[in-house]
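Enquirer: Return a 3D structure for these sequence lines:
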Amino acid sequence: MNTVELLENKIKTLDITAINLLDYRPTVNLRDFDIAPHLYKGLIVREKEFKESIEKVDWLLYKDTAVSLFCAIDAIIPQWVYMFISAKLSPYTSLVSRKHQQEHLIDLWIEQVSRTDFTHLLGKRVVLKANLKVPDAIYITATNILLSYGVKTLMYGELGMPKVVFKQMD
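Expert: Got it, this is the predicted structure:
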C-alpha cells in the first residue's frame, strides 16, 4: 500500500463530516440598479422627473435576481427613493439591498447557511473545508451555527490534515 492509499484509508476511519461552504453559495443572479441616470441633470432628485424616469425602466430585467441599489455619483438620495425603487421591483424580486453586490451576496449566503438544519451533526466531528472563494464572514457564521448545534469537534482545512478550531471537553 502506498502513502496515498494509507492516508485515504485513515481518513475513512476518522468519522469526520466534511462541509464545503461553497455548496451553500446562493445561485441567484445579482444585478445592480444605479440611481444616478435617473437624477435631475445627473445631480439631484426632483420627484416629478425622477418618477417619470423610473417609469421608463424595464423591470423585467430584474426578474428573479438579487438587486443591489446604489448611486454612482456622490449625491444625497432621500430614503423614499430606495423605497420607491423597491416597490417597483417587488413584483419581480424580493431580494433588494442597499449594499454593494459582494456584500449583498454575503448576506444571502449567510441567510442560506443560517436556514440549514445541522441537527444531524450533534456530537459529531466536523471539518469546514478550506476554500479561498468562501468569504471570512461565511466561516464565522458557520462556526457560530455549528457550535450552537453541539458539534463535538470543529475543524478547518482538509480531511487529511485539519486544524482543530474547537473541541468539546468530555
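Enquirer: From here on, just use CA atoms for contacts and neighbour counts.
Expert: Noted.
Enquirer: Pretty sure Ala66 sits against Thr93.
Expert: Yes: judged on Cα atoms under 8 Å, Ala66 makes contact with Thr93 at a distance of 7.0 Å.
Enquirer: ok, those two, which is more surrounded?
Expert: Neighbours were counted for Ala66 and for Thr93 using other Cα atoms under 10 Å; Ala66 has more, 23 against 18.
Enquirer: Now the second one, please; I'll put the structures next to each other:
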Amino acid sequence: MSEDLEIKNKIAESGLINFDLSTLLPKGKRIGIDLKDFLFEGLILKEKDFREKISALNPEDYENSYLYIYNSADAIVPLWAYFLITAKLTETAKKIVFGNREDLEVLLMHNAVQTYDYTEMIGKRVLVKGCSDESIPENAYIELVEQLKPIVKSLMFGEACSNVPIFKN
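Expert: Alright, predicted model coming up:
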C-alpha cells in the first residue's frame, strides 16, 4: 500500500491522552444502613435494645462493601449511636460514611481523584471523556480540573470528534 493511501489515526498520533474518570470509581458493593431499623418502634433509641441490634449484625454481610449510614426516622439519634455501628463494621467494610448514597459516591471519588497518580499527564494534552455508563458525581470533575490545571499542556472535555476546550497552558 502506498504512503498516499495509508490510513492514519491522527488522534493516536497527536499525543492526546484520553482520560475516563469512571475508571477511578472504586468497585464494590454499596450498602445503606438505616438507623430507623435499630430504633424502638422506629422512633426511639433505647440504648440496651440498640446495642443488642448492633451486636446481632453479622460483619461478614458487609465485608468489602462501602457503607452509608443514614436515619430516615423523624427521631433524634445521639452521635454515639454512629460510633457503635461504625465500630462494629469498620474491620470488614472498605469505607463507612454518614449520609446517603450520593454522599458516599462523592467521598469515594474525592479520595480517588486526590490519590491518583497523574504523572503520565504532565505536559500533555488531555481529553476527559464526557460520556460514561457510570454515574460520576459532578464534584469529581471539578476536583479533576484542580489536579490537572497545574500540570497539563491543555485540557478538553468530551469526545475526540467533538470536544470542548477548557484551557491551554
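Enquirer: Name the residues that touch the longest helix along structure 1?
Expert: Determined from DSSP state H, the single longest helix within structure 1 is helix 101-115. Helix 101-115 of structure 1 is contacted from outside by 24-26, 30-32, 66-68, 97, 135, 137-138, 141-142, 145, using Cα atoms under 8 Å, 6 or more residues apart in numbering.
Enquirer: For the residues you listed, work out which two are farthest apart.
Expert: Greatest spacing in the contacts of helix 101-115 of structure 1, by Cα to Cα: Asp32 and Ile145 (30.3 Å).
Enquirer: ok, back up a step: how big is the offset of the longest helix of structure 1 relative to structure 2?
Expert: Helix 101-115 of structure 1, aligned to structure 2 and superposed, deviates on average by 1.5 Å (mean Cα distance after the TM-score superposition for structure 1).
Enquirer: what does Ile31 of structure 2 align to in structure 1?
Expert: Counting by TM-score structural alignment, Ile31 of structure 2 corresponds to Arg31 in structure 1.
Enquirer: in whatever helix or strand that match lives in, what counts as buried?
Expert: In this structure, Arg31 of structure 1 sits in strand 29-34 according to DSSP states H and E. Under the neighbour-count criterion of 16 or more other Cα atoms under 10 Å, strand 29-34 of structure 1 has 30-33 buried.
Enquirer: I'd say Ser53 of structure 1 and His38 touch.
Expert: Yes: using Cα under 8 Å, Ser53 of structure 1 makes contact with His38 at a distance of 5.7 Å.
Enquirer: Could you list the buried residues of the longest helix of structure 1?
Expert: 101, 104-111, 113-114.
Enquirer: Stretch 125-137 of structure 1 too?
Expert: Neighbour-count burial for stretch 125-137 of structure 1 flags 125-130, 134 (criterion: 16+ other Cα under 10 Å).
Enquirer: If we only consider those, which is nearest to Met155 of structure 1?
Expert: Met155 of structure 1 lies nearest to Val127 out of the buried residues of stretch 125-137 of structure 1, by Cα to Cα, at 4.3 Å.
Enquirer: Aligned counterpart of the closest one in structure 2, please.
Expert: Using TM-score structural alignment, the equivalent of Val127 of structure 1 in structure 2 is Leu127.
Enquirer: Which parts of structure 1 are helices?
Expert: Using DSSP H, helices in structure 1 cover 3-13, 47-55, 79-89, 101-115, 136-148.
Enquirer: any chance of those in JSON lines, plus distance to Gln168 of structure 1?
Expert: Shown next, in JSON lines, are the helices of structure 1 (distance: least, Cα to Cα, whole Å):
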{"stretch": "helix 3-13", "distance to Gln168 of structure 1": "20"}
{"stretch": "helix 47-55", "distance to Gln168 of structure 1": "56"}
{"stretch": "helix 79-89", "distance to Gln168 of structure 1": "46"}
{"stretch": "helix 101-115", "distance to Gln168 of structure 1": "22"}
{"stretch": "helix 136-148", "distance to Gln168 of structure 1": "10"}
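Enquirer: Which of these sits closest to Leu121 of structure 1?
Expert: Comparing those by Cα to Cα, helix 136-148 comes nearest, at 7.9 Å.
Enquirer: now for the closest one, which elements pack on it?
Expert: In terms of contacts (3 or more Cα pairs under 8 Å, 6 or more residues apart in numbering; DSSP states H and E), helix 136-148 of structure 1 is packed against helix 101-115, strand 153-157.
Enquirer: cutoff 6 Å now
Expert: The helices and strands touching helix 136-148 of structure 1, judged by 3 or more Cα pairs under 6 Å, 6 or more residues apart in numbering; DSSP states H and E, number zero.
Enquirer: roughly how far is that helix from the heart of the chain?
Expert: Helix 136-148 of structure 1 has its C-alpha centroid displaced from the chain centroid by 13 Å (Cα atoms, centre = their mean, to the nearest Å).
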